[in-house]
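Undergrad: I would like the atomic coordinates for the input below:
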Amino acid sequence: MSTAPRLRAALVDRLTEEGVLREPGWSKAARAVPRELFTDAYFQAVPGSVPTSYRPVRAGDPGWLEGIYCDETLITQLDGRTRPEDVTAESVSGSPSSSSTLPSLVLRMWHQLSAEVGDRVLEIGTGTGYSTALGAHHLGDANLTSVEYDPTVGEAAAAALRAAGFTPRLVIGDGLRGDPGGGQYDRLIATCSVRYVPLPWLHQVRPGGRILVTLSGWSYASALVLLDVTGPGQATGRFLPGYTSFMIARPHDRPPRPTLALLPGEERPSQIDPAKLDNWTGGWVAQLAAPSAERLGAGAEQILWDVSTGSYARTAPHANGGWSVVQRGPVRLWERVERAVSCWQDAGEPHQEEFGITVSASGQRVWLGAEDGPGWDLPI
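TA: Here you go, the predicted model:
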């Protein structure tokens, strides 16, 4: 057995042992789809670099193929334009804008979607095309439509899918608008995160169908939710176990931030430990309470900057114990965060799987425990 099939088989065996692969159809897809066709070049972060810089890894480079069959996310584009093949220097800096998600997460999500052969599936975010290929292998080309926002990324994915022998329907466009051709789907899976569930999705997935998507925000806290569509524009769902994050869809990303000037403001003691925002669910609850804020800092020294109003809050350890907070601007960000985090603490600091969401014509509300429990409206 040559190197690529051997590495691929070893990865599938490991994912099977770990319980990620449980259905024969997805196991066959994982064994059949050559990930190297979809990630012929990628970036690796340079250890210790500040800000993070990235080294391009191309076909034939030492460790290239081994890196592809590690269960890791591979960055394939920076700043919405720079690909590994574009880089002539030893390393380059930038913000990741496209990637090939780690295989275990891709396959876990396909399992969680519970799509069956014969279901019509809409995928939002073709990316490299690797996830699309897995879906096409198991569900059939005719049953899968995939939408990609970036034309360059989409063209590369289309070429890789053809090379791998798959011909699903591919669309270049804004996936948040769904399928521009309309139609009814049984399932929708998103490989990008969103601030709220786009309304076109709720009309293109039939009642009784399902939507699997990661909800995120401008503080980049994330939670994976599985929604059951109950009617046109309506759905309910529960958040899932684990820790899932994706790059936020570009139309939902925050606007450019001006230079942050930490001017004086009103100071008082903080009612919560700011380090609670470093907790996976704690940071997400804070984001629900202050959805237009970007979070900086860590530990006792947190900074929240409201993108829409310029309001901010910053915390620091107090000399006499506890913590202080300084707030400035029309929105008292920390007060909102304190109420939300305290509510979560009173419930015993549960993981996101204790939360749910209701989507209706009146809005989108995330709630804790039960539908009539405490909750927060998403920023539609």
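
Undergrad: every contact and neighbour count from this point should use C-alpha atoms.
TA: Noted.

Undergrad: ok, which stretches of the stretch 151-300 of the chain are helices?
TA: Assigned by DSSP state H, counting those that start in this stretch, the helices in the stretch 151-300 of the chain fall at 151-164, 199-204, 280-289.

Undergrad: among those helices, which is nearest Asp306?
TA: Taking CA to CA, helix 280-289 is the member of these nearest to Asp306, at 11.0 Å.

Undergrad: picking that back up, for the helices of the stretch 151-300 of the chain, state which one has the densest average packing.
TA: Most buried of the helices of the stretch 151-300 of the chain, by mean neighbour count (mean count of other CA atoms under 10 Å): helix 280-289, with a mean of 24.

Undergrad: how distant is that helix from the center of its chain?
TA: Its chain's C-alpha centre and that of helix 280-289 lie 15 Å apart, by CA atoms, centre = their mean, to the nearest Å.

Undergrad: what residues does it touch?
TA: 217-219, 221-223, 243, 276-277, 293, 336-337, 340-341, 344, 349-352, 376-378 (CA atoms under 8 Å, 6 or more residues apart in numbering).

Undergrad: for stretch 139-159, measure first residue to last.
TA: Its start and end residues considered, stretch 139-159 measures 20 Å (CA to CA, to the nearest Å).

Undergrad: ditto for stretch 55-65
TA: Where stretch 55-65 begins and where it ends lie 15 Å apart, using CA to CA.

Undergrad: and stretch 12-25, by the same measure?
TA: End-to-end distance (CA to CA), stretch 12-25: 13 Å.

Undergrad: and what of stretch 317-330?
TA: In stretch 317-330, first residue to last residue: 24 Å (CA to CA).

Undergrad: how far does stretch 53-67 stretch from start to finish?
TA: 18 Å.

Undergrad: then stretch 133-147?
TA: Taking CA to CA, stretch 133-147 runs 13 Å from one end to the other.

Undergrad: list the buried ones in that stretch?
TA: Neighbour-count burial for stretch 133-147, with 16 or more other CA atoms under 10 Å as criterion, is recorded at 133-141, 143-147.

Undergrad: pretty sure Ser100 is touching Gln77, no?
TA: No: counting by CA atoms under 8 Å, Ser100 stays clear of Gln77, with 9.8 Å between them.

Undergrad: which element is Ile341 on?
TA: Careful, residue 341 is Val; it's not Ile. helix 333-346 (DSSP states H and E).

Undergrad: residue boundaries of the strands in the stretch 201-350 of the chain?
TA: 205-215, 223-231, 234-239, 266-269, 293-298, 301-306, 312-317, 323-328 (DSSP state E, counting those that start in this stretch).

Undergrad: can you list the ones you listed in a markdown table and add mean neighbour count?
TA: Listed next are the strands of the stretch 201-350 of the chain as a markdown table, based on neighbours: other CA atoms under 10 Å:
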| stretch | mean neighbour count |
| --- | --- |
| strand 205-215 | 23 |
| strand 223-231 | 22 |
| strand 234-239 | 21 |
| strand 266-269 | 13 |
| strand 293-298 | 18 |
| strand 301-306 | 22 |
| strand 312-317 | 23 |
| strand 323-328 | 21 |
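
Undergrad: for comparison, sequence B:
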Amino acid sequence: MESPVLTAEPRRETARFSGFTSIEYDEEVATRARTALGRQGIYPTLVSGDGLLGYAEGAPYDRVIATCGVRTVPAAWIEQTRPGGLILTTIGGWLGSSELARLTVHDDGTATGPLLSGQVSFMLARPHMPPALGLLPDLSEGKEREAIIATDALNDWPSRFIVQIAAPHAQRLTMERDGRTEHVLVDVESGSWAALYEEDGRWIVRQDGPNALWDAAEEQLGRWHAAGTPALEEFTVSVTPQGQTITW
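TA: Here you go, the predicted structure:
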């Protein structure tokens, strides 16, 4: 089941919970939800559609609560939330690390707010799912160097979140090649990739493509470590018409 977004508009109080709008992508699931909610005396406006687009007919909203994960906060949610209203959504990526964010919408059409931590995970909204990997590039190509940071960073939730910021289109896979285990990041869109393996107690990275994925990951992780590895709840999400940024 996918319930992309639940919005609340408390100003309408003609019936119990009648001021809520709930959006469900799957029409059959929406029908079942309407029946189940009705049994509990809950009568929201229940819409079958793409929750990433919101529901402009009921705007402006005081609250937007997403029950699926997103990689970036949709502009429609901000546009349909009144200034001072809140958006609660899980922001994550294709490396499998995500966190709740609580964003306040401002008069200028932007939204900012903190991550709340807790390692909260929802299924990504369908349009935000990663593309199929397809045919892998030739991983024997590229330039090699000794890695500054090992792939342990990909096993740690906060570190993995940092790597997602540095390489937002990368997907991870592990494979056996030439008698060793290689940890691979692949950006299908750009064709960039990085493969890491351990040799004689050292980590070696081999990269190719227009973007040096592990260089970007190491640079971002290095900045985070230099700042004292602040917890994810110290991070701030900012969404403007120019895009989304996550900083600490």
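
Undergrad: kindly provide the TM-score of these chains.
TA: The TM-score (TM-score structural alignment, normalised by the length of the second structure) is 0.87; 239 aligned residues with a CA RMSD of 2.5 Å.

Undergrad: rewinding a little: can I get the helices of the stretch 151-300 of the first structure in TSV with distance to Ala235 of the first structure?
TA: Output for the helices of the stretch 151-300 of the first structure, formatted as TSV (distance: least, CA to CA, whole Å):
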stretch	distance to Ala235 of the first structure
helix 151-164	30
helix 199-204	7
helix 280-289	19
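
Undergrad: nearest approach to Gly231 of the first structure belongs to which of these?
TA: Once the helices of the stretch 151-300 of the first structure are compared by CA to CA, helix 199-204 is nearest, at 8.0 Å.

Undergrad: mean per-residue distance, that closest one to the second structure?
TA: Following superposition, helix 199-204 of the first structure is found to deviate from the second structure by 0.8 Å on average (mean CA distance after the TM-score superposition for the first structure).

Undergrad: who's in contact with Asp174 of the first structure?
TA: Val147, Glu148, Tyr149.

Undergrad: before we move on, what about His169 of the second structure?
TA: So His169 of the second structure contacts Trp94, Asp187, Val188, Glu189 (CA under 8 Å, 6+ apart).

Undergrad: from those residues, which single one is nearest Val237 of the second structure?
TA: Using CA to CA, Trp94 is the member of the contacts of His169 of the second structure that sits closest to Val237 of the second structure, with 17.9 Å.

Undergrad: once you drop chain neighbours, what's closest to that closest one?
TA: Take Trp94 of the second structure and drop its neighbours on the chain: the residue closest to it by CA to CA, 6 or more residues apart in numbering is Gln171, 5.6 Å away.

Undergrad: count the neighbours of the equivalent of Glu24 of the second structure over in the first structure for me.
TA: Aligned counterpart of Glu24 of the second structure in the first structure: Glu148 (TM-score structural alignment). Each residue near Glu148 of the first structure was counted by other CA atoms under 10 Å, and the total is 24.

Undergrad: my read: Glu148 of the first structure touches Leu176, true?
TA: No: look at Glu148 of the first structure against Leu176 with CA under 8 Å: they stay out of range, at 10.0 Å.

Undergrad: name the residues contacting each of the two.
TA: Ile124.

Undergrad: who's in contact with the residue nearest the centre of the second structure?
TA: Per CA atoms, centre = their mean, the C-alpha nearest to the average position across the second structure is that of Gly92, at 2.3 Å. Contacts for Gly92 of the second structure (CA under 8 Å, 6+ apart) come out as Gly69, Val70, Arg71, Ser98, Glu99, Ser121, Leu124, Phe161.

Undergrad: Ala56 of the second structure: which of those residues is nearest?
TA: Out of the contacts of Gly92 of the second structure, the member with the shortest distance to Ala56 of the second structure (by CA to CA) is Val70, at 19.5 Å.

Undergrad: burial check on the aligned residue in the first structure for that closest one, number of neighbours?
TA: Residue correspondence to the first structure (TM-score structural alignment): Val70 of the second structure is matched to Val194. Per other CA under 10 Å, the neighbour tally for Val194 of the first structure reads 23.

Undergrad: tell me the counterpart of Pro274 of the first structure in the second structure.
TA: In the second structure, Pro274 of the first structure lands on Thr151 (TM-score structural alignment).

Undergrad: which residue lines up with Gly134 of the second structure in the first structure?
TA: In the first structure, Gly134 of the second structure lands on Pro258 (TM-score structural alignment).

Undergrad: please apply the same query to Ser238 of the second structure.
TA: Using TM-score structural alignment, Ser238 of the second structure pairs with Thr358 in the first structure.

Undergrad: gap between the match of Gly134 of the second structure and Ile303 of the first structure?
TA: 15 Å.

Undergrad: Thr259 of the first structure now?
TA: Distance from Thr259 of the first structure to Ile303 of the first structure, by CA to CA: 14 Å.

Undergrad: with Asp141 of the first structure instead?
TA: 47 Å.

Undergrad: same thing with Asp273 of the first structure?
TA: 13 Å.

Undergrad: which of the contacts of Gly92 of the second structure sits closest to Arg82 of the second structure?
TA: Top of the list for closeness to Arg82 of the second structure, among these and by CA to CA, is Val70 at 20.8 Å.

Undergrad: hmm, the closest one is touching Leu88, no?
TA: No: the criterion here is CA under 8 Å, and Val70 of the second structure misses it with Leu88 at 11.2 Å.

Undergrad: and Tyr106 of the second structure, what's its match in the first structure?
TA: Small correction: residue 106 of the second structure is His, not Tyr. By TM-score structural alignment, His106 of the second structure lines up with Thr230.

Undergrad: please name the nearest non-neighbouring residue to that match.
TA: Pro207 (5.0 Å).

Undergrad: now do the contacts for that neighbour.
TA: Asp228, Val229, Thr230, Gly231, Pro232.

Undergrad: the residue nearest to the second one when sequence neighbours are not counted: what's it in contact with?
TA: Okay, so that is Val229 of the first structure. Counting by CA to CA, 6+ apart, Ala235 is the residue found nearest to Val229 of the first structure once chain neighbours are left out, at 4.2 Å. Residues near Ala235 of the first structure by CA under 8 Å, 6+ apart: Leu202, Leu227, Asp228, Val229, Thr358, Val359, Ser360.

Undergrad: Gln244 of the second structure now?
TA: Neighbours of Gln244 of the second structure in contact, by CA under 8 Å, 6+ apart: Thr72, Val73, Val237, Ser238.
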